[in-house]
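Engineer: here are the coordinates; sequence isn't available:
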């Protein structure tokens, strides 16, 4: 299956693939990193290399598609009301997640995973960069900035020690800018080689659902706060299935809208054009729609729109938006390029260290200035 998927991606001129190391699979107990998981990972890297693809392995997953997936040893005994469902050991559970930013036992376990994976993939030509987490603030939030900074420093030092001379980043998302979750981009920049941002306008309550301009804006804010290059690591939108759905139509839609594939093509075209001006690269979310065989399982049962984010349909056929990535085949994260400063004046008079005093207000105000500026540039009088 991986061979088929990677061959298809290479055929359509994709260059970088982000993969996720499911925490429960790679560390079922704190002391155990299964040799089979490491062997499978090395095989995946070999297949990527044979197809001239680069990989970005993402650790400690973690949060994904509206569910937090964690091994049983990461759970507290206490039960609470979690924002996102927690899935562990084959079922949904009500337990709270232990805070890995301050739990010394978990930090040691994470270091162990980084060591074993780093050694397994050390100097592998397919590994481009490592990612220390996917929207981790949706799992747990560090109690303060000091704890977040310490955790990132420990993780990056460990990974560079055992993983070779590979860059390290962190998969942040728009909510890390909307709220003070104690992991600021300027703090992440002290340890990470570059930063990542994720953005979906239909998840934001201060822009319209298809407002594609918010994507480059989020990249600009992240760059302004951190001073580091920004890879726009996730963007996309779910599209209406064109293959006959095996479920009733009433079950195929949720609170998030689905767009036509033609609308998806237009969205991706505009997004790539805008992101090329401000980001060092961009990754579409995601590779393919989920097979209908998985639609009744978490998270696809409660979040039906998550079934249809793929650039390819579940049968492997490409959606029209794939053509966008072929057109922008030179827009990839190698090498890092300087970010344009043509919009730097929108931050005039603002102090990065004061941004999180009122982050949502600041985002709204800055976005109004940015949107006015870019619309005037696109439609001069």
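Structural biologist: Yes, it's here. Remember, it's a predicted structure, so these values are computed and weren't measured experimentally.

Engineer: make it CA atoms for all contacts and neighbour counts henceforth
Structural biologist: Will do.

Engineer: ok, now how distant is residue 108 from residue 151?
Structural biologist: Remark: distance between residue 108 and residue 151 (C-alpha to C-alpha, to the nearest Å) = 11 Å.

Engineer: end-to-end on stretch 350-369?
Structural biologist: Terminal residues of stretch 350-369 are spaced 13 Å apart (C-alpha to C-alpha).

Engineer: for stretch 131-142, same thing?
Structural biologist: OK, stretch 131-142 end separation, C-alpha to C-alpha: 18 Å.

Engineer: same deal with stretch 15-33?
Structural biologist: Distance across stretch 15-33, first residue to last, is 29 Å (C-alpha to C-alpha).

Engineer: same deal with stretch 112-128?
Structural biologist: Terminal-residue distance, stretch 112-128 (C-alpha to C-alpha): 21 Å.

Engineer: show me how far it is from its chain's centre.
Structural biologist: 20 Å (C-alpha atoms, centre = their mean, to the nearest Å).

Engineer: ok, which stretches of the stretch 101-250 of the chain are strands?
Structural biologist: 129-134, 167-171, 195-198, 230-235 (DSSP state E, counting those that start in this stretch).

Engineer: which elements pack onto the shortest one?
Structural biologist: Spelled out, it's strand 195-198. Judged by 3 or more C-alpha pairs under 8 Å, 6 or more residues apart in numbering; DSSP states H and E, strand 195-198 is in contact with strand 167-171, helix 214-226, strand 230-235.

Engineer: mind putting those into a markdown table with mean neighbour count and distance to residue 373?
Structural biologist: Formatted as a markdown table, these follow (neighbours: other C-alpha atoms under 10 Å; distance: least, C-alpha to C-alpha, whole Å):
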| stretch | mean neighbour count | distance to residue 373 |
| --- | --- | --- |
| strand 167-171 | 22 | 28 |
| helix 214-226 | 23 | 11 |
| strand 230-235 | 24 | 21 |
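
Engineer: got another, please set it beside the one above:
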């Protein structure tokens, strides 16, 4: 399992892209590498790179490429997020999408075309980097699609699919054209040529995609687009309030999201990436942060097909910067001046020791009723999966009773009759969720009951 860190620059936070300093970046990357991490996720600010719909600044692209090179000099691979988008309660949307020029991010043809041009240019600028882990389309861009965003860009699930497919295609075109421009023609017209690893293209969403039935971007958008399914785990979503900061429902939340992701993946074996997880001090006491970090990562390591865990974040936000929510100032593995914190020590101990991938996936799966008996879609599925929901409670009960300590898989009712699918995932028995969790026992079906 890979260990990574979301990179928050110690000097100037993400505003540092306005006056980029290679020396500051090198210092930060050296500290991150000292943890035993193997990758970082970096966040160029969209308005800095594309301040006008038809202007993509080459100097800004060069700065991104330099960050990738600096990280590589310390043995770190890099995932680059394109659309920032949203970071730590602040929106970074170009002026050509706001106020007098307000247009829909997801559906306006000129906006979609210009955004895709930026994604393609960014991918092309770094395509030849040997330490490029991949491109994520953006940081939780789905938060722009619905409340609680104060000014959402209304869209439908179908429009969300079209938008995501357009952005993924743009990133892949950029990876191909950028590699060919610098390394010569590729006869296969693919970034797969040669021994160089293939950069991943991913779509990152916050957990409303899994838990909020009103959110236009849902599990299918995560599972159907790109090369891996991304999850972001934050226990201030109700998990810690329900279970306590070190309760099973909190320290297993990242593991649970990974199992939900695997259920929605159409192809067994598709990689799942816990791309954001942290110990937010509004619900996790700083004294518990190290224990929360260790337990969360150990549970994640027990899930199948896990690409890795990428912790949020590298450095605390400086208190010289105003107006952040209080928890944002204390999420780093390092303090703002570079001192390693207890959570950082816990992360480093696991990263340096390594956690081997499990030999086999959990053999039991909890059945998620995504369809009605007649096969039509069932409403309220995501609410059932949210913290405190009926399905979430059933999964947690199974996880806590498992002899090997690993949480069960999740299988969709709509796919339960596909014997090839369940066999490929190693599912040999299933658990039905009782109608009344308070008064009913959870029963495990024998393998013979599976098709």
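Structural biologist: Looks like it came in fine. This structure is a prediction, so every number in the text was calculated from the model and none was measured.

Engineer: closest to residue 70 of structure 1 out of the strands of the stretch 101-250 of structure 1?
Structural biologist: Taking C-alpha to C-alpha, strand 129-134 is the member of the strands of the stretch 101-250 of structure 1 nearest to residue 70 of structure 1, at 12.6 Å.

Engineer: list the buried residues for the helix or strand containing residue 364 of structure 1?
Structural biologist: Remark: residue 364 of structure 1 resides in helix 359-378, with elements defined by DSSP states H and E. Residues 359-360, 362-363, 366-367, 370 are the ones in helix 359-378 of structure 1 that count as buried (16 or more other C-alpha atoms under 10 Å).

Engineer: tabulate the helices and strands packed on strand 195-198 of structure 1 in JSON lines, adding columns for distance to residue 28 of structure 1.
Structural biologist: Converted to JSON lines, those look like this (distance: least, C-alpha to C-alpha, whole Å):
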{"stretch": "strand 167-171", "distance to residue 28 of structure 1": "23"}
{"stretch": "helix 214-226", "distance to residue 28 of structure 1": "34"}
{"stretch": "strand 230-235", "distance to residue 28 of structure 1": "27"}
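
Engineer: of those, which is nearest residue 184 of structure 1?
Structural biologist: Closest approach to residue 184 of structure 1 among those (C-alpha to C-alpha): helix 214-226, 8.1 Å.

Engineer: so that closest one matches what in structure 2?
Structural biologist: Alignment of helix 214-226 of structure 1 against structure 2: residues 253-265, by TM-score structural alignment.

Engineer: chain center to that stretch: distance?
Structural biologist: Distance, stretch centre to chain centre, for stretch 253-265 of structure 2: 11 Å (C-alpha atoms, centre = their mean).

Engineer: which one, of the helices and strands packed on strand 195-198 of structure 1, ends up nearest to residue 22 of structure 1?
Structural biologist: strand 167-171 (15.0 Å).

Engineer: dump the strands of the stretch 101-250 of structure 1 to JSON lines, plus distance to residue 303 of structure 1.
Structural biologist: As requested, these are arranged in JSON lines below (distance: least, C-alpha to C-alpha, whole Å):
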{"stretch": "strand 129-134", "distance to residue 303 of structure 1": "18"}
{"stretch": "strand 167-171", "distance to residue 303 of structure 1": "21"}
{"stretch": "strand 195-198", "distance to residue 303 of structure 1": "19"}
{"stretch": "strand 230-235", "distance to residue 303 of structure 1": "17"}
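
Engineer: how about residue 56 of structure 2, what's its match in structure 1?
Structural biologist: By TM-score structural alignment, residue 56 of structure 2 lines up with residue 33.

Engineer: for residue 115 of structure 1, see how far away the nearest residue to its match once chain neighbours are set aside is.
Structural biologist: Spatially, and ignoring its direct neighbours in sequence, residue 33 of structure 1 is nearest to residue 27 (5.0 Å; C-alpha to C-alpha, 6 or more residues apart in numbering). Remark: distance between residue 27 of structure 1 and residue 115 of structure 1 (C-alpha to C-alpha) = 12 Å.

Engineer: could you do residue 106 of structure 1 as well?
Structural biologist: In terms of C-alpha to C-alpha, residue 106 of structure 1 sits 14 Å off from residue 115 of structure 1.

Engineer: give me the buried positions along stretch 155-172 of structure 2.
Structural biologist: Result for stretch 155-172 of structure 2 [16+ other C-alpha under 10 Å]: buried residues 155, 157, 160-161, 163-172.
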